[in-house]
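[1] what follows is a predicted protein model with its sequence.
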Amino acid sequence: MKPATRGAKAAYLFALAGLLAAAGCTKVSSSPEQGATTSSSTLQAVLQRGTLRVGDCLTFAPFGFYDKDGQPDGYDVDLAKELAKEMGVKLEVVNTTSANRIPNLQTAKVDVVFCNFTRNLERAKVIDFTTPYVVASEALLVKKSSGIQSVKDMANRTIATVKGSTNGDEVRSLGIPVKIQEYDSSQAAILAVKQGQADAMIEDNNFLAYQAKLDPDLVVTNEALVPLEYNAFGVKAGDQQWLNYLNLFLFNINASKLNAQLYKKWFGADPRYALNPQL
């Protein structure tokens, strides 16, 4: 009986080893479904296509604009060039508005959106965001002759905002009785202030400082109207591989100080705010 028992145990252990080996093979090999997820990543699509399509707002200088030769230029465009260079692909900058940033991602018209894209929980329900690459507060752009010193002077006046941005909601949250007029682009909103169709424009303080530098008749109020805004790259929801790649790209250009150098090139100063909240 003892030899038989030892034989049974040996057979049992042999069978168990076989099962474990089979299980190990299953873990090592990729299932068709896993392979499909990897191959369907935007990262792989860009590399195979040989072209990176970046959605950027080219009416939002110095983040994005057309230079005198009609070519895309600006802070965001420089970042896009660095990303394409790292990937070894050509760059195609797709002119984008605030309103169509998310639709363009969802329909795969672009691979990633820069365009001063503020991260918030509502947008995160439908797209994914990278870690921040630039931080801003918000202020008002007004005529120097307007007498407007802060948003407290805006009661019963008109504030210009851009369609699809969060600025309108932020103004309403201040509880001040103002009229909000939406425009299709930042340049249209600025023109409304210049022509007296709006008393002020609310926008990213970085952007407004650049606009005031271009026009001595304009000035930016010295205030932070909302909590700091952490702007990031937007990508189609659910593509973790592409998101990981972009986050590592941002980590590298921040660690090397390249991002800070590009910011100073376009805004004439070092970044004012840390990219992560300081606790």
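    Looks like it came in fine.

[2] rest of the way, CA atoms for contacts and neighbours
    OK.

[3] pull the number of nearby residues for Pro72.
    Pro72: 20 surrounding residues under other Cα atoms under 10 Å.

[4] doesn't Val93 make contact with it?
    Yes. If you go by Cα atoms under 8 Å, Pro72 and Val93 touch, sitting 7.1 Å apart.

[5] quick check: neighbours shared by the two?
    Taking Cα atoms under 8 Å, 6 or more residues apart in numbering as the criterion, Pro72 and Val93 do not both touch any residue.

[6] who's in contact with Ala11?
    Ala11 neighbours (Cα under 8 Å, 6+ apart): none.

[7] distance of Ala200 from Ala17?
    As judged by Cα to Cα, to the nearest Å, Ala200 and Ala17 stand 75 Å apart.

[8] just checking, next helix/strand downstream of the helix ranked longest in the chain?
    Ranked by residue count under DSSP state H, the longest helix found in the chain is helix 2-28. Going down the chain from helix 2-28, the next helix or strand is helix 32-39, by DSSP states H and E.

[9] structure B:
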Amino acid sequence: MKNTLAKVAFGLGMATVLVGCGAEETTKDSFDQIKEEGTLVVGLDDTFAPMGFRDSNGDIVGFDVDLANEVAEKLDVEVEFQPIDWALKETELKSGNIDVIWNGYTITEERKKQVDFSSPYLENSQIIIVLEDSEIQTKEDLSGKVVSAQQSSSAVEAINADESNIVEEFADQDVVLYPSNNDVFNDLASGRSEAIVVDETLGRYYMKQNKEISYRVLEDNFGEEEYAVGMRKEDDKLTEAIDNALDEMKADGTFDEIYAKWFAE
């Protein structure tokens, strides 16, 4: 399986035509161009362990990285991992700077308005984490507390979608937002936040890697969800090709091998 380094790639995956002083996107499916160019550009947040992140050598690794490498091999193309501002992920996709969003990308109704999703490949939930000695025991105990999450993340969407409108009970009636989940965890460890909401896959991996800090996960959460790959709405052929490759991986055992590597416990 290839282990590629991240590098910048611009303009792949979507043809554009100039209109006056601006640019207008076409509705051309980019799969044929990806095959012709021989490169699939994957947009990701390179701090989102264990899905896609940098190891001690600075290489981009992770569960989704291994999946993407294997899918690219089945499509007979190279893969390039392009770190992006997660808050601008859909903009990067629509502009053609990346071909897919693949990094613990949760299916939500709001995102369905902007992108097409592959078939879901992993289940997840939005968990609430506090420090071990915190007085917080339930979701209701978040009332009046400082709660943080990553900006433009599905955690924020899940909090805002909660039927109890609990966000209105938080300190300042809002969620404190940070660019990365590392910042979110650092905020909790420092005591600036009293609780954080993160993807369970990331949260449990992070806690395992930072055992010197005593965290606790509440039994309550902000809902179950699923991960999938995000494509432009016109990229039906690419969506089908990625779905077929993932199905092949599940059938031949490759998916299970990669899963065991990152989520053995």
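    That came through fine. Remember, it's a predicted structure, so these values are computed and weren't measured experimentally.

[10] so after superposing, what's the score?
    A TM-score of 0.81 describes the superposed chains when it is computed by TM-score structural alignment, normalised by the length of structure 2; 231 aligned residues with a Cα RMSD of 1.8 Å.

[11] and Ala200 and Ala17 of structure 1? Which one has more around it.
    Set Ala200 of structure 1 next to Ala17 and count neighbours by other Cα under 10 Å: Ala200 wins out with 30 against 12.

[12] what sits against the alignment partner in structure 2 of the more buried one?
    In structure 2, the residue paired with Ala200 of structure 1 is Ala195, using TM-score structural alignment. Shown in contact with Ala195 of structure 2 (Cα under 8 Å, 6+ apart): Ile128, Ile129, Val130, Leu131, Leu142, Lys145, Val146, Val147, Ser148, Leu188.

[13] next: Arg204 of structure 2.
    Per Cα under 8 Å, 6+ apart, neighbours of Arg204 of structure 2: none.

[14] trace it over to structure 1, please.
    Aligned by TM-score structural alignment, Arg204 of structure 2 pairs with Ala209 of structure 1.

[15] ok, then the element right after the host helix or strand of its match?
    Here Ala209 of structure 1 sits within helix 205-214, counting by DSSP H and E. Going down the chain from helix 205-214 of structure 1, the next helix or strand is strand 218-220, by DSSP H and E.

[16] contacts for the next helix or strand after that next one next, please.
    Using DSSP H and E, the next helix or strand after strand 218-220 of structure 1 towards the C-terminus is strand 229-236. For strand 229-236 of structure 1, contacts defined as Cα under 8 Å, 6+ apart pick out 105-106, 108, 111-119, 126-137, 243, 275.

[17] how about stretch 124-138 of structure 1?
    Counting by Cα under 8 Å, 6+ apart, 102, 105-106, 119, 202-206, 223-238, 243, 246-247, 250, 259, 271-276 sit against stretch 124-138 of structure 1.

[18] thinking again about what came up before, how big's the offset between the helix holding Ala209 of structure 1 and structure 2?
    Helix 205-214 of structure 1 differs from its equivalent in structure 2 by a mean of 1.1 Å after superposition (mean Cα distance after the TM-score superposition for structure 1).

[19] so how far is that helix off the chain centroid?
    The gap between where helix 205-214 of structure 1 is centred and where its chain is centred comes out at 20 Å by Cα atoms, centre = their mean, to the nearest Å.

[20] kindly report the same for stretch 35-43 of structure 1.
    Distance, centroid of stretch 35-43 of structure 1 to centroid of chain: 22 Å (Cα atoms, centre = their mean).

[21] what comes up buried for it?
    Ser41, Thr42, Leu43 (16 or more other Cα atoms under 10 Å).

[22] now the equivalent of Gly144 of structure 2 over in structure 1: closest residue in space, sequence neighbours ignored.
    Aligned counterpart of Gly144 of structure 2 in structure 1: Asn156 (TM-score structural alignment). Sequence neighbours aside, Val178 is the residue nearest to Asn156 of structure 1 in space, at 4.9 Å (criterion: Cα to Cα, 6 or more residues apart in numbering).

[23] how many neighbours does the equivalent of the one you found over in structure 2 have?
    Aligning on TM-score structural alignment places Val178 of structure 1 opposite Phe170 in structure 2. Counted with other Cα under 10 Å, residues neighbouring Phe170 of structure 2 total 18.

[24] so Phe170 of structure 2 makes contact with Ser143?
    Yes. Assessed by Cα under 8 Å, Phe170 of structure 2 is found in contact with Ser143 at 5.1 Å.

[25] re earlier: in helices only, show me the contacts of strand 229-236 of structure 1.
    Leu105, Gln106, Leu243.
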